[in-house]
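Engineer: Model the following, please.
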Amino acid sequence: MTSTTDPSCPCGSSLTLDKCCGRYHQGEPAPTPEALMRSRYAAFVLGLSDYLLATWHPSTRPAELAPDPDAEWKSLSIISAEPPIENIGYVHFRACFYERGRVQKGWHVLEEVSRFVNEQQRWWYIDGTPTLTRLKPRRNDPCLCGSGRKLKVCCGE
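Structural biologist: Predicted coordinates for the structure are as follows:
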């Protein structure tokens, strides 16, 4: 039985972190490109740079990945996740975040079609085609975190 104090998974599933992406963060291989994408998003939320690097294919992996303390990730939406063909999979997603930095302060959405490959019996992130858009939600708009509440009473600036 799950305790009501268990944190929900940042990826937006209805599961707790330990039953969802947390198990992948602990070393269990993600079974699909979508599961890997969700676990990578959760790792961004939780600041797990080591996991992000460990799931990045060695051919495209950066030498290091510093966490961004100014980005507060709020929600993930999977637009499409087609069944993989010949060990290649694609996941199209949108992730909303609030940037607390001085230059880019405000709401943004990162949209990307990510490419994954299955090698050595595990999925790896290869690369993606990202676009970053600054958003200008109004106080009475629905909150970008997906809560269904108005921005001003939820994650408002």
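Engineer: From here on, just use CA atoms for contacts and neighbour counts.
Structural biologist: Will do.
Engineer: Leu135: what's it in contact with?
Structural biologist: Applying Cα atoms under 8 Å, 6 or more residues apart in numbering, one finds that Leu135 lies in contact with 106-109.
Engineer: repeat that with 7 Å
Structural biologist: By Cα atoms under 7 Å, 6 or more residues apart in numbering, the contact list for Leu135 reads 107-109.
Engineer: now Ala42
Structural biologist: 10-11, 21.
Engineer: That one - that's part of a strand, no?
Structural biologist: No. Counting by DSSP: H, G, I helix; E, B strand; the rest coil, Ala42 is not part of a strand but helix.
Engineer: what number of residues lie near Asp6?
Structural biologist: Counted with other Cα atoms under 10 Å, the neighbours of Asp6 add up to 11.
Engineer: To compare against the first, here's the next sequence to fold:
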Amino acid sequence: MTLPAPKVCPCGGAPTALKRKGSEVAYADCCGRFIEQGELPPDALHLMRSRYTAFVLENAVYLQHTWQAAHRPESVDFDEGAKWLGLEIKDFVDTGIQDGQATAEVEFVARVRVTGKAHRLHERSRFVCEQGQWLYLEAI
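Structural biologist: Below you'll find the model as predicted:
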């Protein structure tokens, strides 16, 4: 079950020259265009942000669709009652071309509260671009 789309994007909005720090970005103008409208994220950073938002919305279909096939689990489980508190991107690096495909890494911290207890997920993730579509590979 996917939760209803929010007005403000949970990812906080990708940094741009036009966005002021602390300003809100509409979901439809941010991750909603990838999750709801089928637009392909232009890079691993946008994919990372949209996958965080998909976790917030418990959208297993989008998560499965954006997971590289060789690493994709059979199902995605969500913590009941999880309240996602924010995403902070620490680093984003294009790591070059491997086997003819663009690769990248994103380091992030996602904060979540489950059954009243706060958790921080600090991860560096690898991504690959296959046939024009960025896909999540794995945490390293």
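Engineer: Surely Thr95 of the second structure touches Ala104?
Structural biologist: Yes. Using Cα atoms under 7 Å, Thr95 of the second structure is in contact with Ala104, at 4.8 Å.
Engineer: what about the two, which has more around it?
Structural biologist: Ala104 (20 against 13).
Engineer: What residue in the first structure is paired with the more buried one?
Structural biologist: Taking TM-score structural alignment, the alignment pairs Ala104 of the second structure with Gly89 from the first structure.
Engineer: burial count for the closest residue to its match other than its chain neighbours?
Structural biologist: Excluding the flanking residues, the one nearest Gly89 of the first structure by Cα to Cα, 6 or more residues apart in numbering is Phe116, at 5.0 Å. Neighbour count for Phe116 of the first structure, taken as other Cα under 10 Å: 26.
Engineer: what sits against Phe116 of the first structure?
Structural biologist: With Cα under 7 Å, 6+ apart, Phe116 of the first structure has these contacts: 33, 88-90, 123-126.
Engineer: Which residue in the second structure aligns with it?
Structural biologist: By TM-score structural alignment, Phe116 of the first structure lines up with Phe127 in the second structure.
Engineer: related to what we said a few turns ago, how do the contacts of Phe116 of the first structure look in the second structure, which are kept?
Structural biologist: Mapping those onto the second structure (both residues aligned by TM-score structural alignment, their matches' Cα atoms under 7 Å) leaves 33, 88-90, 123-126 still in contact.
Engineer: Can you flag which of those residues belong to helices?
Structural biologist: Pro33 (DSSP state H).
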